[in-house]
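1. sequence? don't have it. structure:
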C-alpha cells in the first residue's frame, strides 16, 4: 500500500468521524430536552479542538448561532461560555458576515439581557469582527445604556475590539471623552470607562485627546480610586504610545513628592517601575536626580525606599543606563552616590541594604562591560574599593535578633532565598569583572559558616562559593592569601566532621551543594579513599540519628549507610564535577539494590561510563605531571627533522585509550539493553561516539609512534644524510579515512538531536570541531609530502589549520573540547613546517592527544 493511499484513507476516516460527531451534535441541539441541548453546546469546543478545519468550524458554528437566535437567555449564556473556551478555533471562521447578519437583530431586542449577551458574543468574536462597522455601531450605541448589565457588556466588548481595531478605537475616543467629561455620569461608570483609555494608542491624535481628558480628570476628581485608575491608565497608554513619556514621568514624580496618601504613592512607584522596564531610554538626568532626592528625604517609608531602588534596578537592565547613570552620578550631592553610601552605612543589614548592593553590583558590571576608554577606580561616582569594603563589612556583621543569631545571609527572615541567590550571582559577576578584588572574599569568613545543618541558605552559600571557584580558580592559589585563610578539602572536611549533629535533619539540596563545593576544591585530582569516607560519613551523621540501622539503607562504602536515592544523587553530583572514581564506587554499591532489570542495566551502564572517564582522566593527569617535571625533550618532539627520543609514556597512553574504548563499548551495550518506551538511545549513541573517538585517538597515537620508532634505530646515526621521501606514509591515508568516517557518524548523530538542549548541542558541535581539526592536520601532513617535491624551495611552508567559522559559535567556557581547541591549533603550527624526509619525527602527535 503506497503512502498516498494511506494518506487518503486517513483523510477519509477523519471526514467520517467528523460527520458522525456533527450529526450527534445536531441531534443534541435539536432535542426538546434542555439538558441535552446544554450538553451538546458544552461539547462543541472539544469537537472543534479535535477537528480544527474551517469547514467543520463553519458548519458547527452556524448551528450554534441558530441555537443562540432561537433559544432562551440561558442557552445563550451557555453558547457564550462555550465560545469563550474555543476563541482560537473561532478565528478560522470564514462566514463572519452571515453570523453577524443573524445576530444583529438581537442588538435591538426589548430584552436588555439578550442585548448584553449579544454584545458579549461580539466581543468574543472580536478577532473576526474587528473591522465590521455594524458591530462597532452596535457596541458604541449601548455603551451609555441605563441598564448596568448592557453597559458592562458594551464596555467589556469595547476592551476586546479597541485592542485590535484602530477604526473602532478612533470612533470610541470622542464618545469616551464626552462621557468622562459629563458631570451627570455615575462614578462607577466613569471608573469602568476611563480604563478604556489604555487602548487609545493607534493614532497620535487620539493619544493626545485621551491623555488631555484623563489629566483634566485628575484635577477634578481627587478620590484615591480615581487617581490610581487614571495614573495606571496613563502609564499603560504611555508604554504603548511613548510620545508623552517625559510628561508622565514628571506627573508620577510630582504625585510621589506631594501626595501623602500611601496608596497613591505606591501607585506612582509601581508605574515608575513599569516605565523603567518599557521605556528606559526616555528617562533623563532630572528624573533620576528627583528620584534620588526623594530617596534621601525623610518622608519615605521603608517599603517606598525599596520600591525606589527597584525602579533604579529596572533602569540598569539596559545599555542606555550606562550614560544615564554615569551622568547622574557626577553630582555628588544629588546623584546616586549619597543614596548608595548612606544605605550601606546603615547597620544592621536589612532588605533595603541588599537591594542597594544588587543595584551597585549591576552598575559596576555595566561600567565594566561598557566601551569606556578611560578606566578609573571610581565607577558610578563611588570607588570600587570603598564598595567592596562596605560589602565585606556587612557580611561580617551578625544579626542583632536574639531569635536568629548569626549572619543575615544565613538567618535573616526578611530576605527571601531568590533575592539571596540574585545577590550571590551579581557578586560572582562583579568579582569576575574585577578580579583584583576577589581576594577580599576570604575576609568575609564564608568558609567557616558551612555546616551540614544550616539548611537551604547554607546550600545557597555552597553554590555561591562553588561558582566563585569555577570563575575564579585563583582564589585557592593566590600568593596574597594568608595560609590560615587558605581552604582545602582536608580542612573543610575536618571542620564538617568536628561540628555536632543538630536535631534538624539536612535536606538533600544542601547535601548536594556541599558535595559540589568539596568536589570543586579538588577539581585537579580525585578524592582519596579517606576523603570519600569522611565526606559520606559526614552526610550520614546528619541524616540518620537512630542507632538501629535501616535495612533499606545502602552501604557506601563498607562502613557508611546512605539511602539509595540520596546515594544516586551524590554519585550524579560526583560525575558532574569530575569525581568519576567516587561515582563508579557508589554506582557499584547501588547495583545490588536495583528493583528491576531495566534499572540494573542503567546502573551498570553508568558504572562502565564512570570507569571510562576515570581511566582517561587519571592517565592524562599522570602524564601531564610527568611532562611538567621533564621538559627537556619538548624541542625534540616539536622538530620533525630531528631524531626522535625514547617516549615510553606513549604506550601507556595507548593502553589507557584502548581500555577506555572497551569500557565505553560495554557501557553502550548495557544502555541499549535498558529498552522500554523511554529507551536510552541518546545515551547509548553518545557513549558509542566517545568509544569511537577513544579508538581513533589510540590508533592515531600508535601509527605515529611506530612510524617514529624507526628513527630511533641506532644504526641511522652512521648515515650521513636521510633521503627525502616522494610520497606520504600510508598510515596517514588510513587515518584520514577512519577520521572521515567518524566525522560522518557524529554529523548523523547531531542531525538526530535537533530537539536537544543548548548545552548538549554545543558539546556535540565541539566534538565535531575537534574531529575536523584532526582531519585538517592529516590533510596538511599529506599535502606537505605531496607538494614538497614540486616546490622544494618552499621550506617555510605554512598551513592554516584553523577554521574560525566552525568555532566562532562556541564560547570558550561552553565546553571543554571547545576551550582546548584554540591552544591545540597554536601548538601544531610549528611541527607542520618540516622537510618531508624518511623516518620523520611524529612524536608530537601523541603529545597533542
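-> Ah, there it is. Small disclaimer: the values here were computed from a predicted structure and weren't measured. Numbers count the residues shown, from 1 in each chain.
2. C-alpha only now, for contacts and for neighbours.
-> Noted.
3. and residue 243, what helix or strand is that in?
-> Element membership of residue 243 [criterion: DSSP states H and E] is none; it lies in no helix or strand.
4. enumerate every residue touching it.
-> When contacts are counted by C-alpha atoms under 8 Å, 6 or more residues apart in numbering, residue 243 is found next to no other residue.
5. quick check: the gap between it and residue 274.
-> As judged by C-alpha to C-alpha, to the nearest Å, residue 243 and residue 274 stand 16 Å apart.
6. same question for residue 221.
-> Computed as C-alpha to C-alpha, the residue 221 to residue 274 distance reads 24 Å.
7. of those two, who's got more company?
-> Regarding residue 221 and residue 274, a neighbour count based on other C-alpha atoms under 10 Å identifies residue 274 as having more, with 18 against 12.
8. second structure follows, compare the two:
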C-alpha cells in the first residue's frame, strides 16, 4: 500500500505541475489526465485533493479550461462521493456563477449539475438554477435545464420547489416551443410525493391536446411513462392512455412509441396491470390498419407481461374440453395465441408460441388441467414452427437475419417446455435433427439445459452420420469455418446423448472421426465442451493431442495441465467409491496439473484464478481421502463381539484407544475442511466479477466444506 501511495502522490504532483504551467496546452493536457489517475488510484484523500485543484483551475481558467474540467467531472461520476471537503469544493465552483460572461455561467451550471449527487441540498445552487431558467441567453438557459434535470433526480427539496415554476413555463405563452420541449423531461422526476406527482401528470396530460406535434407527443408520453413507473400510482391510467394512442392515432411513429412504453411498463410493473389491459391489446391486434411490425410489437408486449413470475391479472378463463375439443369460451389471450401461432409471419408465430408457454405457466397456479392442455398446444405449435423453418435454413437462403431472430425467440420457449415434460425434449429434438443443421445451436442449448438425461441417446447413430458428413465437408473445402463450427455443435449433442459413466467405444469412435479432418483450434473447443459436459476421457485425449502442436512453451504447459485435470476427473468418474489407490492417483494428477499451470504463468497471463482453483480442488480431494482413512479406524479387527475376554468382558481399554484415535482423526479432517472452506471464501471474494455459474460452483463447494466439519466434530 505504501508503494501505491507513493506512486499516487508522484502522479498527483506531476499533474499539479502541469496545472501550474504557463502554456495553455500543457494545462489542458494535465486536466484531461485526471480520470486515468482516479481509475488507477481510487483513494479518497487523493481524489479529494485532485478535485480541489480542478476546482481552482475551473475558477481561474478561461472557458476552454472550464470545459475540460467539466469533461473530467462527467467521466469521474463514480468517484464524486469520495470528495471529503464538499463545501470548499462547492465554494470554489460557485464563485464563477457571478461572472458577467453568460458562457462561463452556463458552464458553471452544467458543472453544478454534473456534481449534483454531492451538493443536492445546497440552497444557493437551487437559487442559481432557477435564475438560469429565466435567462434570456439560450446557452445559459439550456445549461440551467440540464442542471434542473440532474438536481431534480437527486433532491426531493429541489423537485418540490421547482415543480410550480416548470409548470408555469410549460403553460405560459411566452416560453418558446423548443424550451418547452426540453423542459418536459424534468417532470419525470416529480415522484417524491403524491401531490407533486399528480400535479406533474396533470400538466403533462394537458399538453397532449394543446401541442399535437409528433415530437411533443413522443416526449410527453415517454415522460408520463417514466413518471408512472417511479410513482406507481398511475400505471393503469398510463396503460389506458397508451392504448388510446395505439388504436386512434394514425401516425405509425406514435403507435410504435406507445408499444415501446407499454413494453417498459410490462417489464417493470406487470403486477399493476389489469386483465382488461391485456384484453385491450388483444383487441388492438385485430385492427386492420396495423402493420405487421406493430402486431409483432403487441405480441412482444404480451410476452413481456406474462414472462414474469409475479402474480399478473390475465384474461385466462376456464379451458373447457370435451374429448379434448377446446371450447370457444376461452380468454382473449388464449384465442389470440391460437390465431397467431400458425400465422404466415414466422416472427409472429414464434412470439405467439412463446406467449402460449407463458400463459400455460401462469395457468399452473390456478388449474393443472388448463396447464396441461395449454402446454400441449404450445408444444404442437413449436413443432410446427420448427418444421416450417427448414426451407429457410438452406445455404442460399436470403433471410438469415430473420432466422437468427426466430431462433432467439424460440429458444426460451423450448427451454420452458423441456422443463415441464421430458417427452417434449425427445419430440422437439427429433424435429430439429430432421429439419436443418443451422438449428443445431438451438438444439445444443436445449440439450445442455434440459433436466432429462440422455434425451438424444436414440439419435446417436444419426448424429455420428451428420458428424461424418460435416468432417468430410471440412476436409474437402480446406477447413471452412462453417463446417468447423457445425462439427463442434454436433459433438456437444453427442456428449449430451452419451452422458454415461464410461463408454470406451463411444470415445474411440468419436476421436477417430474428428482427430484427423478438424483443425487444432476446433479440437480445443471440442475438448473444452467435453470437460464441461463430463466427457473427461475425450477431453484428455484431445488436450494431449493439441499440446504437441503448439509453438509456445507456456501454451504447452497450459494444455498439458488441462489434460492432467481431465485424466484426474475421469479417474474419479469411473469409480463409484473412491478407494485409497484411486484417491492417491487422482491427487498425483491434480498436483501435476498445478505444477504445469504454474509453469504456464506469464506476466500478461498470471492465471491466478486457475492456479488457486486447482490448488483448492487438490486440497478438497486430499481432505476426502483423509476422511476415508479416518473412517477406516472406526472398524475394529477382530469385531468387538469376537474380541471379548475369556471371562466374557470386553476389552474396554482397547476400544477406548480406538475411539480416541478415531476422534482425533475426525477432528483433523474437520480442521482440513475448514481450511478448504476459507480458501474457497477468499477465492469467491477475489473472483467477484466472474460469470454467475462459476460463482455458483464456488459457493456450492464452499457450502460443502462448511457443512462437513459440523458433522465431524
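-> Great, that's in hand. Computed from a predicted model, the values in this text were never measured in an experiment.
9. could I get the TM-score for this pair?
-> Scored against TM-score structural alignment, normalised by the length of structure 2, the superposed chains reach a TM-score of 0.83; 682 aligned residues with a C-alpha RMSD of 4.0 Å.
10. map residue 538 of structure 2 onto structure 1.
-> Taking TM-score structural alignment, the alignment pairs residue 538 of structure 2 with residue 582 from structure 1.
11. also residue 124 of structure 2?
-> Under the pairing rule here (TM-score structural alignment), the equivalent of residue 124 of structure 2 within structure 1 is residue 134.
12. what is the neighbour count of that match?
-> For residue 134 of structure 1, the tally of surrounding residues (other C-alpha under 10 Å) stands at 12.
13. contacts only, for it.
-> By C-alpha under 8 Å, 6+ apart, residue 134 of structure 1 lies in contact with nothing.
14. just residue 53 of structure 1 next, same as before
-> Applying C-alpha under 8 Å, 6+ apart, we find residue 53 of structure 1 in contact with residue 92.
15. and it, how far from residue 667 of structure 1?
-> Per C-alpha to C-alpha, residue 53 of structure 1 is found 49 Å from residue 667 of structure 1.
16. what does residue 273 of structure 1 give?
-> For residue 273 of structure 1, the distance to residue 667 of structure 1 equals 54 Å [C-alpha to C-alpha].
17. between these two, which one's more packed in?
-> Taking residue 273 of structure 1 and residue 667 together and counting by other C-alpha under 10 Å, residue 667 has the greater number of neighbours (29 against 22).
18. just checking, residue 676 of structure 1 is part of a helix?
-> No - Residue 676 of structure 1 is assigned coil when assessed by DSSP: H, G, I helix; E, B strand; the rest coil, not a helix.
19. now for it, how many residues are close by?
-> Residue 676 of structure 1 has 9 nearby residues by other C-alpha under 10 Å.
20. what sits against it?
-> With C-alpha under 8 Å, 6+ apart as the criterion, the residues that contact residue 676 of structure 1 are residue 598.
21. list the residues that contact residue 67 of structure 2.
-> Under the criterion of C-alpha under 8 Å, 6+ apart, the neighbours of residue 67 of structure 2 are residue 107.
22. which one in structure 1 is aligned with it?
-> Aligned counterpart of residue 67 of structure 2 in structure 1: residue 77 (TM-score structural alignment).
23. what about the strands in structure 1?
-> Taking DSSP state E as the test, the strands found in structure 1 are 378-379, 382-383, 554-555, 561-562.
24. need the winner for burial among the ones you listed.
-> Of all the strands of structure 1, strand 561-562 carries the top mean neighbour count, a mean of 22, counting by mean count of other C-alpha atoms under 10 Å.
25. run the chain-centre distance for it.
-> Averaged C-alpha coordinates place strand 561-562 of structure 1 at 34 Å from its chain's average position (C-alpha atoms, centre = their mean, to the nearest Å).
26. go ahead and name everything in contact with it.
-> Under the contact criterion C-alpha under 8 Å, 6+ apart, strand 561-562 of structure 1 has outside partners 540, 553, 554, 555, 556.
27. residue in structure 2 paired with the second one?
-> Read it as residue 553 of structure 1. In structure 2, no residue is matched to residue 553 of structure 1 (TM-score structural alignment).
28. so who does residue 316 of structure 2 touch?
-> By C-alpha under 8 Å, 6+ apart, the residues touching residue 316 of structure 2 are 330, 331, 332, 333, 334, 363.
29. closest to residue 457 of structure 2 among those residues?
-> Closest approach between those and residue 457 of structure 2, by C-alpha to C-alpha: residue 363, at 32.4 Å.
30. longest helix of structure 1?
-> Of all the segments of type helix in structure 1, defined by DSSP state H, the longest one is helix 597-629.
31. buried residues in that helix, which are they?
-> Buried residues in helix 597-629 of structure 1, counted by 16 or more other C-alpha atoms under 10 Å: 598, 600-620, 623.
32. next: stretch 186-198 of structure 2.
-> Buried residues in stretch 186-198 of structure 2, defined by neighbour count with 16+ other C-alpha under 10 Å: 186, 187, 188, 189, 190, 191, 192, 196, 197, 198.
33. distance to residue 85 of structure 2 added to those residues, as TSV?
-> Written out in TSV, the entries for those read as follows (distance: C-alpha to C-alpha, whole Å):
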residue	distance to residue 85 of structure 2
186	29
187	32
188	31
189	28
190	30
191	30
192	28
196	33
197	34
198	38
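34. just flag the most distant two among the residues you listed.
-> 186 and 198, at 14.4 Å, using C-alpha to C-alpha across the buried residues of stretch 186-198 of structure 2.
35. buried subset of the contacts of residue 316 of structure 2, written for ChimeraX?
-> Listed next is the ChimeraX selection for buried residues among the contacts of residue 316 of structure 2, using 16+ other C-alpha under 10 Å:
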select :332,333,334,363
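36. quick one: which of the contacts of residue 316 of structure 2 is nearest to residue 54 of structure 2?
-> Distance from residue 54 of structure 2 was checked for each of the contacts of residue 316 of structure 2 by C-alpha to C-alpha. The minimum falls on residue 333, at 59.5 Å.
37. now which residue in structure 1 aligns to the closest one?
-> Residue mapping for residue 333 of structure 2 onto structure 1 gives residue 336, with TM-score structural alignment as the criterion.
38. leaving out sequence neighbours, find the closest residue to that match.
-> Spatial nearest neighbour of residue 336 of structure 1, excluding adjacent residues (C-alpha to C-alpha, 6 or more residues apart in numbering): residue 329 at 5.4 Å.
39. any idea how far that neighbour lies from residue 431 of structure 1?
-> According to C-alpha to C-alpha, residue 329 of structure 1 and residue 431 of structure 1 sit 22 Å apart.
40. residue 147 of structure 2 -> structure 1?
-> Looks like residue 147 of structure 2 aligns to residue 157 there (TM-score structural alignment).
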